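K.L.:
Provide a 3D model corresponding to the input given below.
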Amino acid sequence: MFPTPPGLYDAALERLKTRLADEFPERSSVPRERFVMTERLADKVLSEQKSTTIRYDRDRVEYPAGPVLPLYAAAEQAPHDEYRCLARLRVLSVRYSTFNGLTEADARSDGFSSLDELLGTLQHFYGRIMPDDTVCIYEFALERTATKQKTLAWNVVLQSASV
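P.N.:
The predicted structure follows:
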């Protein structure tokens, strides 16, 4: 869990980074600056049918760059670097699992109707994932601070292709 006050969050983040270095010494740890999802999945976040997102990188493990990260939606046919910012997500927790350690409960919290659907979608987005590969599971809550109209109107082009 990540506490809200900045000083407490910073301390929790440092403990997490130390833990990642100990548990995954062969991988670099990288901060996640934002979440990018297809419009279909982003809509599930906005309707509160999705409270987690699972991320995978074969060579790295990640951690949240801050307690609140922006959510961007990518149209199915849009260029890879054109996204719309829809909302802000408060990171409640982050945990790590093997790909074959994912459960039906993980699938439901991620907005899928079954574990098979989740696993297939992850393989579609990331390519082949081996059973013992590590995935990162972020639990989040939708921030209610910005007006929906204001955030939906914020169209951006991101410089970096990392998502």
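
K.L.:
hey, let's count contacts and neighbours off CA atoms from now on
P.N.:
Will do.

K.L.:
Tell me where the protein has strands.
P.N.:
Using DSSP state E, the strands of the chain run over residues 28-32, 35-38, 52-56, 60-64, 68-74, 82-98, 134-142, 155-157.

K.L.:
Turn those into CSV, including distance to Gly111 and mean neighbour count.
P.N.:
Formatted as CSV, the strands of the chain follow (distance: least, Cα to Cα, whole Å; neighbours: other Cα atoms under 10 Å):
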stretch, distance to Gly111, mean neighbour count
strand 28-32, 21, 14
strand 35-38, 12, 18
strand 52-56, 8, 20
strand 60-64, 21, 20
strand 68-74, 15, 21
strand 82-98, 16, 19
strand 134-142, 12, 20
strand 155-157, 25, 13
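
K.L.:
One more, please, to line up against the first structure:
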Amino acid sequence: MNVPSLYFHPDYLDAVRTGRKTTTVRFRDPVEVGPVSLVFEADEEVALPGVVTRLTETTVGRLSEADAVADGFRDLAELHGRLRYHYPDIEPTDHITVVHFRQVT
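P.N.:
From the prediction side, this is the model:
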């Protein structure tokens, strides 16, 4: 059985490995609950076994400080900055998915 991949910027590898990052915000990137390969693309690809446990639909403007901390950021301003980095055209009214995941050991 092929396990779908959930791709991450390599900057987030340590935060996922240590459990500081347990969510990721996705914009126009369909994800399903179930087993996944957490893939970090850098000079060498790193893939960790994981599982998506829950999906929460919301808008950028409704994200909270708690969402930012679960996503591995200091605060909401940092999360918003990273969202604009990854998705330059994202707006506060855009619908996004908060993907809750964990590593499987």
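
K.L.:
ok, back up a step: closest to Ser109 of structure 1 out of the strands of structure 1?
P.N.:
strand 52-56 (5.8 Å; Cα to Cα).

K.L.:
now that closest one: which residue numbers in structure 2?
P.N.:
Against structure 2, the aligned range for strand 52-56 of structure 1 is residues 23-27 (TM-score structural alignment).

K.L.:
just how off-centre is that stretch within its chain?
P.N.:
Averaging C-alpha positions (Cα atoms, centre = their mean, to the nearest Å) puts stretch 23-27 of structure 2 4 Å from its chain's average.

K.L.:
quick one: which of the strands of structure 1 is nearest Gln123 of structure 1?
P.N.:
Gln123 of structure 1 sits nearest to strand 52-56 of all the strands of structure 1, at 9.8 Å, using Cα to Cα.

K.L.:
Using the aligned residues only, give the average distance of that closest one to structure 2.
P.N.:
Taken over the aligned residues, the distance from strand 52-56 of structure 1 to structure 2 averages 0.5 Å (mean Cα distance after the TM-score superposition for structure 1).

K.L.:
just the angle between that strand and strand 134-142, please?
P.N.:
Here the directions of strand 52-56 of structure 1 and strand 134-142 differ by 150 degrees (axes from the mean of the first three to the mean of the last three Cα atoms, to 10 degrees).

K.L.:
picking up where we left off before, now what about the match of strand 52-56 of structure 1, what contacts it?
P.N.:
Here stretch 23-27 of structure 2 makes contact (Cα atoms under 8 Å, 6 or more residues apart in numbering) with 67, 70-72, 83, 87, 95-101.

K.L.:
between the strands of structure 1, which gets nearest to Leu16 of structure 1?
P.N.:
Closest approach to Leu16 of structure 1 among those (Cα to Cα): strand 60-64, 7.8 Å.

K.L.:
If anything else comes up later, I'll come back, but that's it for now.
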